[in-house]
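A.B. asks: Make a model of this:
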Amino acid sequence: MPKISPELLSVLRCPVTGSALAQEGEELVAATAGPSGEKLRYTIEDGIPLLLPPELLPAAAAAPSFQHDAGTTSGS
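C.D. replies: This next block holds a predicted model:
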């Protein structure tokens, strides 16, 4: 399990509540509860926190992988 550095955690914020995040296993957990009353959780994949609001996760999962890498390729 990759550990997020304390320096990075000090600047990361929950995109929904704006609260600080703490690592719990393979997830980052918001310090403040979201609109549903529960603390929001964000997965960490390959050491990268996926800080997408819950309503955007299905769209991100459904997008073809080439769309995720569009900014890294050169078309000219």
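A.B. asks: drop to CA atoms for contacts and neighbour counts, all remaining ones
C.D. replies: OK.
A.B. asks: just checking, Q67 is part of a helix?
C.D. replies: Yes: according to DSSP: H, G, I helix; E, B strand; the rest coil, Q67 belongs to a helix.
A.B. asks: Neighbours of it, how many?
C.D. replies: Using other C-alpha atoms under 10 Å, Q67 is surrounded by 9 other residues.
A.B. asks: how about this one, so we can line them up?
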Amino acid sequence: MKRSLMDILCCPVCKGDLVLHIDAEDEKEILEGYLHCATCNVDYPINEGIPNLLPTTAETR
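C.D. replies: Take a look at the predicted model:
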């Protein structure tokens, strides 16, 4: 996932802001981590550079 996507991404449930947490990245993109919605208290995983914003696969922290 490219960092520039953060400008357009929002929570698919409440349309709130997402906070990026990075576990692994290279010089071009974020490879592993998650996007956190503080309003819903839900995390959306980023695996192999692909953010999964499907609400049914989100994990509550």
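A.B. asks: Quantify their similarity with the TM-score.
C.D. replies: Here the TM-score for the pair of chains, by TM-score structural alignment, normalised by the length of structure 2, is 0.65; 47 aligned residues with a C-alpha RMSD of 1.6 Å.
A.B. asks: Spatially central residue for structure 2, please.
C.D. replies: With distances taken as C-alpha atoms, centre = their mean, the residue of structure 2 nearest its centroid is L35 (2.5 Å).
A.B. asks: And the strands in structure 2?
C.D. replies: Assigned by DSSP state E, the strands in structure 2 fall at 18-25, 30-37, 42-47, 50-51, 59-60.
A.B. asks: Where in structure 1 does the fourth one align, residue-wise?
C.D. replies: By that I understand strand 50-51 of structure 2. Aligned using TM-score structural alignment, strand 50-51 of structure 2 spans residues 48-49 in structure 1.
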